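> The sequence isn't on hand, but the structure is:
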């Protein structure tokens, strides 16, 4: 047997034993952690997210200790150490990224948005998602940089690039301005929160809800199932309507144009009855007001309150339908009508036919006898 293989054989044997012990420690620790976090869903989510990368990182860490203790004169030992270090950094980066996502998922699970009053939950979920994405991106960037710094040639190239970064850095900064602007807008949205997940907004005349808030853009779900993609920076630079900024409660309006003779109390009674029977009404506001006059009719505004915008839309449609039934059944003659008053009687048809457009009396030819005067009409 070649004596040069003996140190490698000893190193391989030591590495196998160390990695086996590391796996045993991992499996026993994972079982203990799983039992300890079974009662808590957030803690269980974090532990489950860290399970796979930890199962890879612990044996690699044991292998790294063995390789560091191996003789330096072994063939290719430096290359093996460097490769193991890069893989170890990658696994540790993966572990941190998975733990960050698991921690964010745990916070989201603890603050659900399926409740009726979910303002605080939506606020926390929005902050959590934005911060989690930024944290994962930062961890990945740092891990990649650390892996590159373990390679001497790359480290020297990086130092040279930093020394001559002048114009290149300015050009790169200008090229990356939209990306950096969106990242900064994401941080600003996460903490100032002009929008949150499930907020009802109107963007460029489109009514929809905030479905996703990503690192560079926001997905708005339009009411007809379309998706509107809006950059993050747009929300900072342009005005928009947020119907659920402080509360999901909202007031809805229904407008009617009716004749002045229409009594208001029957309509008020009908709308009150509809609101009281409908689960869409939150019990706060239900009234009818005269808000405008015209030469033909009066404008009535029906004001109703609901718990959210979806219920408000359905309740407004219900009010229109029920009031239309009342008008059709009980007051069909009270729709808007055109009124006119005639001061002088109109000239008779015979007199109008007897005068031409210039107001002159009829000519003798126009005064031909007719059957009304007892004479037969001329025969050609």
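The structure has been received and is ready for your questions. Everything numeric here is computed off the predicted structure, so don't read it as measured data.

> only C-alpha atoms for contact and neighbour calcs from this point on.
Fine.

> if you skip the residues just before and after it, what's nearest to residue 61?
Using Cα to Cα, 6 or more residues apart in numbering and skipping the chain neighbours, the partner closest in space to residue 61 is residue 88 (6.8 Å).

> Isn't that neighbour up against residue 55?
No: judged on Cα atoms under 8 Å, residue 88 makes no contact with residue 55 at a distance of 11.7 Å.

> Tell me which of these two has more neighbours.
Between residue 88 and residue 55, counted using other Cα atoms under 10 Å, the more crowded position is residue 88 (21 against 18).

> can you map out the strands along the chain?
200-203, 206-213, 217-222, 227-231, 241-242, 250-258, 281-293, 298-306 (DSSP state E).

> looking at those strands, which is closest to residue 359?
strand 281-293 (42.1 Å; Cα to Cα).

> Report the contact partners of residue 255.
299-302 (Cα atoms under 8 Å, 6 or more residues apart in numbering).

> scratch that, residue 212
Residue 212 sits in contact with 197, 218-220, where contact means Cα under 8 Å, 6+ apart.

> Below is an additional structure, to be compared with the one above:
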């Protein structure tokens, strides 16, 4: 009976201590979060309570499972499983702590900086740094777990001896993946493209929605997602409409008759821009840019705060100016002749002999 009771008591004691310690930690973090409203760090650290409980419970079981007589015939196997669980839970806890610290620093930075472009740049860097830290933690934890097996320690010397050859082979086999990895780091710290930037790639217009170490996601205006390798943005030209500022300039073209009232159109454009909220007030001009035998090309140039608003502004200007011309100056539209052309003149009479 004692052999059964001792393990049960040990498990119950570990469970109670673990839950109590987690509750106390969560209580302290909630109080700290209430006192320090200037930073979200303490609130974000509450995500670490679950891995903390797992680390604490595993440590307590590791220290007491032999004395408690938990599976005495398989004590080594139990200790090995607990060691593996300790390594995994410790890596999980460290990743959660690092993520909370980085997210807190980014939140404070974003709240204190009015420059949206700089904030998006930092957001891109923070996202990639978090992914790198997570990847490193997972790799180190997996390596530490493998080294707990005696067979892995035995072959360690031969693995190290052949590491040079394996590294060369792996580098050749994973050349594309490594290229994308370094391209991701170059994007993060070279500030060539950021999350939230408006870009044009392969004649597709959209916003950068996600950047990882290997691929980049562009959300198009019609809600499609284009996934591209990050090496594309380091090896090929593309348009970044948010580079150097989000302000954007748009053009609207009209093909009109030569008799179109260009001066009146210019005045009407100035009046209607005042009532369009997307216009930022920087530029609103109209000029004749080309002529053909039958029409003239009139171009309106307008500006807005970003690419989304300049698209809406262009559509509004096109719609309202065409409506104004149709209502007040219908003669301004190109006319297509529909009558049959007159017959050619008869040939001159032949001279008399």
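Here it is on my side, so go on. Source: prediction; values computed, not measured.

> Any idea what the TM-score is?
Here the TM-score for the pair of chains, by TM-score structural alignment, normalised by the length of structure 2, is 0.84; 342 aligned residues with a Cα RMSD of 3.4 Å.

> could the strands of structure 1 go into a markdown table alongside distance to residue 269 of structure 1?
Below are the strands of structure 1 laid out as a markdown table (distance: least, Cα to Cα, whole Å):
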| stretch | distance to residue 269 of structure 1 |
| --- | --- |
| strand 200-203 | 32 |
| strand 206-213 | 32 |
| strand 217-222 | 35 |
| strand 227-231 | 41 |
| strand 241-242 | 33 |
| strand 250-258 | 16 |
| strand 281-293 | 10 |
| strand 298-306 | 12 |
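
> wait, which of these is closest to residue 37 of structure 1?
strand 206-213 (29.6 Å).

> what's the angle from that closest one to strand 227-231?
Orientation note: strand 206-213 of structure 1 sits at an angle of 70 degrees relative to strand 227-231 (axes from the mean of the first three to the mean of the last three Cα atoms, to 10 degrees).

> mean shift between strand 206-213 of structure 1 and structure 2?
Once fitted to structure 2, strand 206-213 of structure 1 is off its aligned match by 1.0 Å on average (mean Cα distance after the TM-score superposition for structure 1).

> and the angle for that strand with strand 217-222?
140 degrees.

> what's the matching range in structure 2 for strand 206-213 of structure 1?
The alignment of strand 206-213 of structure 1 onto structure 2 (TM-score structural alignment) spans residues 204-211.

> in that stretch, what's buried?
205-211 (16 or more other Cα atoms under 10 Å).

> what sits against residue 248 of structure 2?
When contacts are counted by Cα under 8 Å, 6+ apart, residue 248 of structure 2 touches 241, 303-307, 310.

> Alignment lookup: it to structure 1.
Match for residue 248 of structure 2 (TM-score structural alignment): residue 250.

> And that match, how far from residue 313 of structure 1?
10 Å (Cα to Cα, to the nearest Å).

> neighbours around the counterpart of residue 268 of structure 2 in structure 1, how many?
Taking TM-score structural alignment, the alignment pairs residue 268 of structure 2 with residue 270 from structure 1. By the measure other Cα under 10 Å, the count of residues near residue 270 of structure 1 is 14.

> Tell me who's in contact with residue 270 of structure 1.
With Cα under 8 Å, 6+ apart, residue 270 of structure 1 has these contacts: 322-323, 326.

> ditto for residue 55 of structure 2
86, 89-90, 93.

> What about the residues you listed, which are in helices?
Counting by DSSP state H, the part of those found in helices is 86, 89-90, 93.

> Isn't residue 298 of structure 1 up against residue 261?
No: the criterion here is Cα under 8 Å, and residue 298 of structure 1 misses it with residue 261 at 9.6 Å.

> Of those two, which one has the most company?
Of the pair residue 298 of structure 1 and residue 261, residue 298 is the one with more neighbours under other Cα under 10 Å, namely 18 against 12.

> and the gap between the residue mapped onto that one from structure 2 and residue 132 of structure 2?
If you follow residue 298 of structure 1 across to structure 2 using TM-score structural alignment, you land on residue 296. To residue 132 of structure 2, residue 296 of structure 2 is 57 Å away according to Cα to Cα.

> and if you look at residue 345 of structure 2?
83 Å.

> which one of these two has more residues nearby?
Taking other Cα under 10 Å, residue 345 of structure 2 and residue 132 do not tie; residue 132 has more neighbours (15 against 6).

> Can you tell me the closest non-neighbouring residue to residue 19 of structure 2?
Nearest residue to residue 19 of structure 2, sequence neighbours excluded (Cα to Cα, 6+ apart): residue 53, at 7.0 Å.

> ok, now residue 202 of structure 2?
Residue 202 of structure 2's closest residue in space is residue 238 (Cα to Cα, 6+ apart), at 8.0 Å.

> Give me the neighbour count for that neighbour.
Using other Cα under 10 Å as the criterion, the residues surrounding residue 238 of structure 2 number 14.

> picking that back up, dump the contacts of residue 248 of structure 2 into a markdown table; add neighbour count and distance to residue 177 of structure 2 as well.
Listed next are the contacts of residue 248 of structure 2 as a markdown table, based on neighbours: other Cα atoms under 10 Å; distance: Cα to Cα, whole Å:
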| residue | neighbour count | distance to residue 177 of structure 2 |
| --- | --- | --- |
| 241 | 19 | 28 |
| 303 | 24 | 41 |
| 304 | 24 | 39 |
| 305 | 17 | 38 |
| 306 | 18 | 34 |
| 307 | 23 | 33 |
| 310 | 22 | 38 |
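
> all helices for the stretch 101-250 of structure 1, in order.
Using DSSP state H, counting those that start in this stretch, the helices of the stretch 101-250 of structure 1 run over residues 119-149, 152-163, 166-175, 177-192, 232-237.

> now those as JSON lines including distance to residue 82 of structure 1?
Output for the helices of the stretch 101-250 of structure 1, formatted as JSON lines (distance: least, Cα to Cα, whole Å):
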{"stretch": "helix 119-149", "distance to residue 82 of structure 1": "9"}
{"stretch": "helix 152-163", "distance to residue 82 of structure 1": "10"}
{"stretch": "helix 166-175", "distance to residue 82 of structure 1": "30"}
{"stretch": "helix 177-192", "distance to residue 82 of structure 1": "33"}
{"stretch": "helix 232-237", "distance to residue 82 of structure 1": "41"}
